[in-house]
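*Asks:* Sharing a model prediction with you, sequence too.
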Amino acid sequence: MVEKPRDVRAAVMVEPWHIEVQSFAYPSIDKHSAIIKVEMCGICGTDKHIFKGEVKSLRGKPVFPIINGHEIIGTIVEIGERAAENMEYSGKRLEVGDRVAVAVEVNCGRCWYCVHQYDNITCENQILAYGVRPPITEPPYPPLRGGWAEYMYIFPGSILHKIPEDLPTEVAVFTEEMAVAYSALARAAQPYPGIHEGFGPGDAVVIIGCGPLGLLHGIMARIMGADTIICIDLADNRLKLAETLFADHVINATRTTREERITMVKELTDNVGADLVIEAAGDPETFIDALEMVRKSGTVIEVGNWVETEKTVPLNVQKHICSKNIHVYSVFHCGYRWDRVIKILRRYRKQYPFEKMITHQLSFNELLKHMNTIATDPTSHIKAVVVPHKY
């Protein structure tokens, strides 16, 4: 019998630049829902943009107040009978005590995109995205909807992925982000091998932005057979970790001009440019850099710009895209195949020590103390996570 707490603490973002710890009633469940004890939850770039007030609305609804956190690993403490039978992606029966990763979206299952099995993000009637939307004040379900909480209410229709016992939480917490990298590289993988277009083994790759998302794309590219990998970032600590994990060459953007970086990439890629460039920095200006660095008939993945910040850049469509005959893929979601991602994390965790990316494990009080720095100074950390039961 699980002992239920009377109240549940959560870090609530009530407005830009303002987080406070609030208490909520421990929720009840029905046969279609569940409750998890949150073990660890990553802080994503999206959380930082929301914190800084750069996100004005989400799917037409207000942003605040919100319990952030969508990179969630938790342990089931209660689960309804139907949820136990139906919530696990691969059909496994779920039990109290199982550790799970929580898929971000809960979708309608009825719109054109859901019926035709497009990616989760395309649902036109999305019920919620954990840790993202809607505000916690919107009925009818309990407000514990994000991973920056001690316990979470798992909605009917949610998808959970069971975590193997031998996969540490410090590695499993990268499931959602690694799923983004898996989806991105899968989209770019050689659709036209006969004419040497699309990403494949032996290709040269540039990664712009070496936060956790960029680092995971680098690891995934290496696993999929990339040859030369060049990393570009503002922070030496991130570039050093990239070298430790997979990078052949690193370029610090604070000590080079844009023109110098483009020239360096070409010199390292037979003077033609990279086969694949991944923009993971989240700045629209670096998307233009990616278009300049890729070779003719090469591939660009834009994965960094996840939120609408209203920043725009001039784009010469003929020069940057048409004249180079390139493929451009946007990636806005982590896809469904978390089961495969969990297998990849498990198989490669000794070759790639994912947990080394975690530089900060924060209690709620530490989150309140450090969030301003985490949101504004990318050199201050690599990956920060929230540990709700750390006191």
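*Replies:* That came through fine. Numbers count the residues shown, from 1 in each chain.

*Asks:* CA atoms for contacts and neighbours, from now on please.
*Replies:* Noted.

*Asks:* Excluding residues flanking it in the chain, which one is nearest residue 97?
*Replies:* residue 76 (5.3 Å; Cα to Cα, 6 or more residues apart in numbering).

*Asks:* Check which helices and strands whatever helix or strand that neighbour lives in sits against.
*Replies:* According to DSSP states H and E, residue 76 maps onto strand 71-79. Applying 3 or more Cα pairs under 8 Å, 6 or more residues apart in numbering; DSSP states H and E, we find strand 71-79 packed against strand 34-42, strand 99-102, helix 175-188.

*Asks:* Quick one: name whatever helix or strand follows it.
*Replies:* Following strand 71-79 in sequence, per DSSP H and E, is helix 81-86.

*Asks:* Can you give the distance of that next one from its chain's centre?
*Replies:* Chain-centre distance of helix 81-86: 27 Å, with Cα atoms, centre = their mean, to the nearest Å.

*Asks:* take a look at this one as well, against the first:
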Amino acid sequence: MPQEVQGVVARAKGEPVSLETVVVPDPGPGEAVVSIKACGVCHTDLHYREGGIEDKFPFLLGHEAAGYVEQVGAGVTDIAPGDYVILNWRAVCGVCRACKRGKPWYCFDTHNAAQPMTLADGTPLNPALGIGAFIEKTLVHSGQCTKVDPAAEPAVAGLLGCGVMAGIGASINTGAVSRGDSVAVIGCGGVGDAAIAGARLAGAGTIIAVDMDDRKLAWAKDFGATHTLNTKGKSQDEVVEAIQELTNSFGADVVIDAVGRPETWKQAFYSRDLAGTVVLVGVPTPDMTLDGMPLIDFFGRGGSLKSSWYGDCLPERDFPMLVDLYLQGRLPLEKFVTERIQLSGVEQAFERMHTGDVLRSVVVFD
């Protein structure tokens, strides 16, 4: 029968979130109820609260989560009650044109639960990224559950569900960083540091962390940056010249923009080597435009300009692999966890995002 649990809800644009009673229905065909053990506080959740994603309030926030399958609906065979899972927002359909072309990481028709979770008065909730995991238990499509080794602590493993996967995948999957490559990462928050960790995993020789905050640059070194560059007060030309100086005057083989602003994208474009790769993984706002770029520069420099969606990941392939690397001591996922908080502390975690004091606050359930 339906369960009543506590969850974090954004009722209106820009208003503080509230802890509400949420009704979670029994799983229908293809669905699962997951008992959440930990969920990271991601900037995307803040964007939902601010109306920056869509305006379909109220939202049930949270999506970077790990927990245990509690119930499954009819027809579910790939997971079972008791399985330890990371939730993902790319449950591939297997039949769209991207899936049929053998590129399921671009799936254009990903699955979500068909039934809504609701407030106690019956108001349907819109779960963030089709998940909604700032809650004791959530309802998702079974394909959103990826089984991983339960030896990985939920507070750590859950971060692969969004930001950390986006950054690591930007390096390994989208940027195709390989041994000996030079890499520059612009923006050293959670996603940028994950891109640095991914570049290190891939064997990059030179990894340049680029940011305006010395504290973030120090964090970046913990994830594998070999050089740091503080751009505060520097012009675009000065930033480009500094990166070139660190890469034998050529520019980096791969430059990852983890900020997503026109000025940082231009820095990335001109900081790469000829025929190098630019990866945009920072998310721009709809009003941003790219002005003043001569078309001849696009032609004359060659190479690749790519956008990275969710790190171009395939959860069933990438999550277990990255958890294994973490358990082997080769991927320092634990360093992303700045603090562990209770469900009631999400609003305060949003405030700390603005000051840059945290890489990730993580809600931990008993």
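*Replies:* Received, thanks. Predicted model only: the values in this text are computed from it and were never measured.

*Asks:* Work out the TM-score between the chains.
*Replies:* Aligned and superposed, the two chains score 0.86 in TM-score terms (TM-score structural alignment, normalised by the length of the second structure); 355 aligned residues with a Cα RMSD of 3.0 Å.

*Asks:* what about residue 203 of the second structure, how many neighbours?
*Replies:* 15 (other Cα atoms under 10 Å).

*Asks:* which position in the first structure aligns with it?
*Replies:* Residue pairing (TM-score structural alignment): residue 203 of the second structure is matched to residue 225 of the first structure.

*Asks:* what stretch of the second structure lies opposite the strand holding residue 76 of the first structure in the alignment?
*Replies:* Under TM-score structural alignment, the match for strand 71-79 of the first structure is residues 64-72.

*Asks:* for stretch 284-299 of the first structure, same thing?
*Replies:* With TM-score structural alignment as the criterion, stretch 284-299 of the first structure aligns to 262-277.

*Asks:* Not counting that stretch itself, show me its contacts.
*Replies:* With Cα atoms under 8 Å, 6 or more residues apart in numbering as the test, stretch 262-277 of the second structure has contacts from 175, 186, 236, 239-241, 243-244, 250-257, 278, 280, 288-290, 301-306.

*Asks:* again with stretch 232-244 of the second structure
*Replies:* 184, 208, 211-213, 229, 231, 249-252, 263, 266-267, 270-271.

*Asks:* Can you tell me which of the residues you listed end up in strands?
*Replies:* Among those, DSSP state E puts 184, 208, 211, 229, 252 in strands.

*Asks:* what's the match of residue 203 of the second structure in contact with, if anything?
*Replies:* Neighbours of residue 225 of the first structure in contact, by Cα under 8 Å, 6+ apart: 200-203.

*Asks:* what about it, distance to residue 189 of the first structure?
*Replies:* Distance of residue 225 of the first structure to residue 189 of the first structure, given as Cα to Cα, to the nearest Å: 11 Å.

*Asks:* Common neighbours of those two, please.
*Replies:* residue 200.

*Asks:* that older thread, list buried residues within the contacts of stretch 262-277 of the second structure.
*Replies:* 175, 186, 236, 239-241, 243-244, 250-257, 278, 280, 303-305 (16 or more other Cα atoms under 10 Å).

*Asks:* what's the matching residue for residue 249 of the first structure over in the second structure?
*Replies:* Match for residue 249 of the first structure (TM-score structural alignment): residue 227.

*Asks:* number of nearby residues for that match?
*Replies:* Residues near residue 227 of the second structure, counting by other Cα under 10 Å: 16.

*Asks:* Please report the distance of the nearest residue to it once chain neighbours are set aside from residue 275 of the second structure.
*Replies:* Distances taken as Cα to Cα, 6+ apart put residue 208 closest to residue 227 of the second structure, at 4.7 Å, once the chain neighbours are dropped. Counting by Cα to Cα, the separation of residue 208 of the second structure from residue 275 of the second structure is 19 Å.

*Asks:* Compare those two (neighbour count), which wins?
*Replies:* Legend: neighbour count by other Cα under 10 Å for residue 208 of the second structure and residue 275, higher for residue 208 (26 against 14).

*Asks:* who touches the residue most central in space within the second structure in this structure?
*Replies:* Geometric centre of the second structure, nearest residue: residue 163, 2.0 Å, by Cα atoms, centre = their mean. Taking Cα under 8 Å, 6+ apart, we find residue 163 of the second structure in contact with 42, 64, 190-191, 194, 310.
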